[in-house]
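Visitor: What follows is a predicted protein model with its sequence.
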Amino acid sequence: MKPVKSVTIIDDPQVHEDQHVHAPWPIIAKFLSDLPTGWIGLDSGTGNGKYLPLPADRPGSILTIGLDRSRNLLQIARHAGSEPGILITREVVWGDVLGSGWRSGMFDYAISIATIHHLASHDRRKLAVQRLLQVVSPVHGRMMIYVWAIEQDELSKRSIPASDTDGLDHYPTAGEDVFVPWVMSQQQHTAKGKFKGDVTSSAISKQDASAVPTLAVETPVYNRYYHMFAKGELKQLAVQAAEELGLIVGPQETAYTKGCRGVEIIQEGWERSNYYVELRCWVS
């Protein structure tokens, strides 16, 4: 692994959360909105469950089950989309995105949003993609994966350190391993100094954290690992994951015999400082 760098979130924590944690990305929202009525899917690494209530334009048309290793976040996700006086209960499961506790092909779709970039090796990230490929239907399964990108736009609040191996390019051709300092908000402290919720609830720089009055002594700053993907890296990861499972990568028309299994890359791209890839499974 390359040396891990430090990246700073330069923003008010609440503004950062509203933009990058709570607000659904348009392409993900459209992906879920376009799914057929009655489909059941998995949100692998659901966090606070912000995608469980979607699609907003067709509420209840699909069922997304949230999976996460944080019990505290699952407590939030379990009631995602609830309003005062209206308690809604979601289906959530405690588990690891690298686990194999699901029956093969049991889901119609799967999403993995801002999760795989927390895995600290190429092989673990590849395995996470393979788990998604394994749990969706081999006939019609669809997947959407989102990760942080090295390439940040002018609106991004993530300050990425320059790479020593950039050469003539502004960005490296491989991803960067970084630490993001996170600090818990004051609302998450108990009177005894213990913490509620997940450490990703607020993000500020180390310098800002030390300037927070009264909280600086009691509130630790957590350095959370991210692998920030370079251009083309997520697509290549998906291709490698599929090929190692014996899948053909390409449109169904590329099948050379009846009964072949494959996966097609429907779309890939960059959206607001994130890379995404959409996949569709098929059987000839």
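Guide: Structure's in. What do you need? Numbers count the residues shown, from 1 in each chain.

Visitor: rest of the way, CA atoms for contacts and neighbours
Guide: Fine.

Visitor: Could you verify my assumption that Tyr146 touches Ser112?
Guide: Yes: using CA atoms under 8 Å, Tyr146 makes contact with Ser112 at a distance of 6.3 Å.

Visitor: any chance you could map the helices in the protein?
Guide: For the chain, helices defined by DSSP state H occupy the ranges 13-17, 26-33, 71-77, 122-135, 206-210, 215-218, 233-244.

Visitor: Structure two is appended below for comparative analysis:
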Amino acid sequence: MPQKAVTAASVSEDPQMYEAEHVHAVYDEIAPHFSSTRYKPWPIITKFLSSIPPGWVGLDSGTGNGKYLPLPHERSSSVWTIGLDRSRNLLEIAQIAGGVHREVVWGDVLGKPWRDGAFDYAISIATIHHLATHARRKAAVKSIGPKRLIQCLSPRHGRALVYVWAIEQDELSKRSIPSQQPTQDTAQELLPSMDSRGQDVFVPWVLSTQIKPGHKSASLLVNNETDATLHSVENAKNTPKVYNRYYHMFAKDELSSLVVEAAQELGLNVGPQPVYADLTSDTPRQGIEIAQDGWERSNYYVELRCWQH
């Protein structure tokens, strides 16, 4: 399988503008083509969604084309999921996918449209790796959808699944991640791109327009100046356009460490819920447990579960 030429990226001093140029603008341009390639769910995500109790209300933060928003014929239609994304063009696709109207909201994953504890569950699939700094990625984990991820969930039973691209790619991956071993001369310059041991990269999206068989330009004979001009114009129209999307490729244990750091900054205990019989005045009253932490087909994932006495 041919691999995409992934290249190293260097984040500018204004990460918000950087994301606007290298993430949001790109997805609005490639939305229809991108959506046509995003239809098969990942097993871990399918299993997580199928385990959600009927009647729960959830958030898909960074929903894209709405691939994980439930349709009426699916078992997961017994839950209600709201999709949020920054790309209006992708949201228009998500809103009517499957021939039904689904609930979507236009907004940024670092915004604050929700009240605390609004959701029973949340998913963030292939989203926070588009945020350009460690601090912004951590803020997104705190707010998996806009108002502190952990805080937008029910403190008693809320659950969340976060999924990001990994540096460690499998043999079926279309991406080849460049090695970033800094030399003495380049170490200081590469520090921003090696934040938290991950790598900042550009992943190309090739948008091409093929000439359809039988089209008059397919058999164009370049035998005079006029034909040569027409041929040049047709070639220009059909030259693939490459859009470079910014990604932070996560290293092993980086995502789980980010989650722990975010939870601790919110004053939450990280670990299993204490047994009721063992409660004392010093026992933490609220926290999160990392229920799953793993790697699946070139991606890292973490599942969180909230608890409160």
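Guide: Looks like it arrived, so ask away. Note that this is a predicted model, so its numbers are computed, not measured.

Visitor: where does the TM-score land?
Guide: TM-score of the superposed chains, computed with TM-score structural alignment, normalised by the length of the first structure, equals 0.77; 238 aligned residues with a CA RMSD of 2.8 Å.

Visitor: mind giving me CSV with the helices of the first structure and columns for distance to Asp57 of the first structure?
Guide: CSV is the format used below for the helices of the first structure (distance: least, CA to CA, whole Å):
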stretch, distance to Asp57 of the first structure
helix 13-17, 23
helix 26-33, 7
helix 71-77, 20
helix 122-135, 26
helix 206-210, 39
helix 215-218, 41
helix 233-244, 29
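
Visitor: do you know which of those helices lies nearest Leu98 of the first structure?
Guide: Among the helices of the first structure, helix 122-135 comes nearest to Leu98 of the first structure, with 5.3 Å by CA to CA.

Visitor: list the helices and strands the closest one packs on?
Guide: Under the contact criterion of 3 or more CA pairs under 8 Å, 6 or more residues apart in numbering; DSSP states H and E, helix 122-135 of the first structure touches helix 233-244.

Visitor: let's see 10 Å
Guide: Applying 3 or more CA pairs under 10 Å, 6 or more residues apart in numbering; DSSP states H and E, one finds that helix 122-135 of the first structure contacts strand 40-44, strand 109-113, strand 142-148, helix 233-244, strand 274-283.

Visitor: now these in JSON lines, with distance to Tyr222 of the first structure and mean neighbour count?
Guide: Below are these laid out as JSON lines (distance: least, CA to CA, whole Å; neighbours: other CA atoms under 10 Å):
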{"stretch": "strand 40-44", "distance to Tyr222 of the first structure": "23", "mean neighbour count": "24"}
{"stretch": "strand 109-113", "distance to Tyr222 of the first structure": "21", "mean neighbour count": "25"}
{"stretch": "strand 142-148", "distance to Tyr222 of the first structure": "19", "mean neighbour count": "25"}
{"stretch": "helix 233-244", "distance to Tyr222 of the first structure": "26", "mean neighbour count": "18"}
{"stretch": "strand 274-283", "distance to Tyr222 of the first structure": "22", "mean neighbour count": "22"}
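
Visitor: Adding distance to Ser159 of the first structure, write these out as JSON lines.
Guide: Shown next, in JSON lines, are those (distance: least, CA to CA, whole Å):
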{"stretch": "strand 40-44", "distance to Ser159 of the first structure": "27"}
{"stretch": "strand 109-113", "distance to Ser159 of the first structure": "21"}
{"stretch": "strand 142-148", "distance to Ser159 of the first structure": "12"}
{"stretch": "helix 233-244", "distance to Ser159 of the first structure": "20"}
{"stretch": "strand 274-283", "distance to Ser159 of the first structure": "14"}
